[in-house]
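1. Have a look; sequence and predicted model below, questions after that.
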Amino acid sequence: MNALQRMIKDIEQEARLTRHLTGKEALDPRVIAAMRQVPRHAFVPEDLTYLAYENGPIPIGAGQTISQPYIVALMTDLLKTRPTDRILEIGTGSGYQAAVLSQLVQKVYSIEIIESLAEKARSRLSKLGYDNVEIRTGDGYFGWPEHAPYDGVIVTAAAPYIPPALIEQLKNSGRLVIPVGLPYGYQELKVIEKTDDGELKTQTILSVSFVPLTGKHDLDLTDYT
């Protein structure tokens, strides 16, 4: 068994172990196929490639990380993507999550607040041939209104509360997947579904640990639910 096969096995095993929290016996086969297709070692620092297929997060510089493979797979699964979808990602990081999504949807728009990471991710994705991903440098709290509305929104950093702009830019019948909680404190992975009538249905999936969503916006840390 090679490292990639072991990573996939670890993802499938963790999905079974957390089924009482997620309600999922297994993840969507399309998501598992996408995880197989993307070379995770190309998205981690060169001196840490030996960790690339371990089921854990890896630092990528600037205080950021590439998320645990199981969490990447789970969040992707929770979006319930379709091939025609246009997805907004907040927090490009290394570009790994965007690359996985690019295998499943028509277009990924991704925002990264740290310019050096955005530039590296843009170059990396281009070299690897992920040409349906567009990256901009900016504060993801405000979304990317020029291309809204989106079929789905995924946030890869924890916010004290759900940014209103992301709800506004989500299509009716769309889904927002986001970790919500205090920086380096208790956080929960949530799915917000916007119904056909524009109403919101929120589901809490499991506890998680993400780096915080950063930016110049005013975050009220007393209200993070």
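-> Cool, got the structure.

2. switch to C-alpha atoms for all contacts and neighbour counts from now on
-> Fine.

3. G215 against D139, yeah?
-> Yes: if you go by CA atoms under 8 Å, G215 and D139 touch, sitting 5.7 Å apart.

4. Point to the residue nearest the middle of this structure.
-> Geometric centre of the chain, nearest residue: T156, 4.4 Å, by CA atoms, centre = their mean.

5. Not including adjacent chain positions, what is the nearest residue to it?
-> With sequence-adjacent residues excluded and distances taken as CA to CA, 6 or more residues apart in numbering, T156 is closest to G91, at 5.4 Å.

6. now M35
-> That would be V100: by CA to CA, 6+ apart, it lies 6.2 Å from M35.

7. Can you name the next helix or strand after the longest helix that the chain contains?
-> In the chain, taking DSSP state H as the definition, the longest helix is helix 3-17. As assigned by DSSP states H and E, the chain's next helix or strand after helix 3-17 is helix 19-22.

8. Just the buried residues of that following helix, please?
-> T22 (16 or more other CA atoms under 10 Å).

9. which strands and helices sit next to it?
-> Here helix 19-22 is seen to pack against strand 200-208 when contacts are counted using 3 or more CA pairs under 8 Å, 6 or more residues apart in numbering; DSSP states H and E.

10. Alongside the first one, take a look at this:
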Amino acid sequence: MNVEQARFNMIEQQIRPWDVLDAHVLELLAVVKREDFVPPAFRALAFADMQIPLSDNEAGIAAGQVMLEPRIEARILQDLQVAKHEKVLEIGTGSGFMAALLGHRAQRVLSLEIDNGLAAFARANLQRAGVLNVEVRVADGATADLSAEGPFDVIALSGSVGVVPERLVQMLKPGGRLMGIVGGEPIMRATLVQQAATGALVTQPWDEKVPRLLNFPEPSRFKF
């Protein structure tokens, strides 16, 4: 496989047509080597428009341990508009690829991963890539006490949740942004929450289905 041609095709055929037109984001995707964040068994799929398993065991796959499609990661990065002076929280480190992208845009990134093995994998990937402003911490993003870390300029959820986590919205600075994919089958919507002086502004710019982040609350369902 011609890796650089595959990377070029990923950007031009998958990412740009998905309305990712920010030149800085596209340039970053050309620089950060996605293939170095993929488990060796799946490296041939690094540039494919698919979710890539981060575990070869059934439990990991059932738990939604995947790298998201490149176009989704790119669109989240573009929509969050991370600036160089900002502090970012990511929930769901996975392989560390999204954390690496965020690290290139932000001043500092704290990324929480519930799985010890994935956290170690992500740390090694980030170190090898020379991304030194990302801290990967083993923690449950649904319940972790972040009072000593917040507030944050940006919060990125690298997975879906049933409802917008109000606890995390409260950790945003004025002007801060939170983005995650919210809802349940058959429709999930990318949801951007911006903390404004008049309250939280919510937009849902696109739809996509991705695996759940663990332990976040689900919406109550009406029963007869």
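-> Good, I have the coordinates. All values reported here derive from a predicted model rather than from experimental measurement.

11. hmm, back to that, the residue nearest to the centre of the first structure matches what in the second structure?
-> Alignment note: T156 of the first structure maps to S158 in the second structure; criterion TM-score structural alignment.

12. So that match is in contact with L89, correct?
-> No: contact between S158 of the second structure and L89 fails when scored by CA under 8 Å: they sit 10.5 Å apart.

13. residues near S220 of the second structure, how many?
-> 8 (other CA atoms under 10 Å).

14. is it true that the residue nearest to M35 of the first structure touches I32?
-> No: the criterion here is CA under 8 Å, and V100 of the first structure misses it with I32 at 9.6 Å.

15. Compare neighbour counts for these two and give me the winner.
-> V100 (24 against 20).

16. Show the contacting residues for that one.
-> 31, 34-35, 37-38 (CA atoms under 8 Å, 6 or more residues apart in numbering).

17. cutoff 10 Å now
-> For V100 of the first structure, the contact set (CA atoms under 10 Å, 6 or more residues apart in numbering) comprises 31-40, 72-73, 76, 130.

18. Scan the second structure for its longest strand.
-> strand 172-184 (DSSP state E).

19. where do the strands sit along the second structure?
-> Using DSSP E, strands in the second structure cover 52-53, 66-67, 87-91, 108-113, 134-138, 152-161, 172-184, 187-196, 199-207.

20. follow-up on the earlier one: contact partners for the match of T156 of the first structure?
-> 66-68, 72-73, 76, 90-94, 98-99, 111, 179-181, 210-213.

21. where's it relative to V3 of the second structure, distance?
-> Counting by CA to CA, to the nearest Å, the gap between S158 of the second structure and V3 of the second structure amounts to 25 Å.

22. Over to V134 of the second structure?
-> In terms of CA to CA, V134 of the second structure sits 26 Å off from V3 of the second structure.

23. P53 of the second structure now?
-> 20 Å.

24. TSV for the contacts of V100 of the first structure, including distance to E119 of the first structure?
-> Below are the contacts of V100 of the first structure laid out as TSV (distance: CA to CA, whole Å):
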residue	distance to E119 of the first structure
V31	26
I32	28
A33	27
A34	24
M35	23
R36	25
Q37	23
V38	19
P39	19
R40	18
V72	21
A73	24
T76	23
Y130	15
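
25. Let's see the PyMOL selection covering just the buried ones among those.
-> Selection of buried members from the contacts of V100 of the first structure for PyMOL, criterion 16+ other CA under 10 Å:
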select buried, resi 31+32+34+35+38+39+40+72+73+76+130
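
26. Select from the contacts of V100 of the first structure every entry located in helices.
-> Those of these lying in helices (DSSP H): 31-37, 72-73, 76.

27. Switch the strands of the second structure over to TSV, and while doing so, append distance to N9 of the second structure to every line.
-> Below are the strands of the second structure laid out as TSV (distance: least, CA to CA, whole Å):
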stretch	distance to N9 of the second structure
strand 52-53	18
strand 66-67	18
strand 87-91	28
strand 108-113	29
strand 134-138	28
strand 152-161	24
strand 172-184	26
strand 187-196	25
strand 199-207	23
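
28. out of those, nearest to F222 of the second structure?
-> strand 172-184 (14.7 Å; CA to CA).

29. what's the closest one packed up against?
-> Applying 3 or more CA pairs under 10 Å, 6 or more residues apart in numbering; DSSP states H and E, one finds that strand 172-184 of the second structure makes contact with helix 70-80, strand 87-91, strand 152-161, helix 166-169, strand 187-196, strand 199-207.

30. I'd like these written out as TSV, with distance to I15 of the second structure added.
-> Shown next, in TSV, are those (distance: least, CA to CA, whole Å):
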stretch	distance to I15 of the second structure
helix 70-80	5
strand 87-91	21
strand 152-161	17
helix 166-169	28
strand 187-196	16
strand 199-207	14
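
31. Nothing else from me, thank you.
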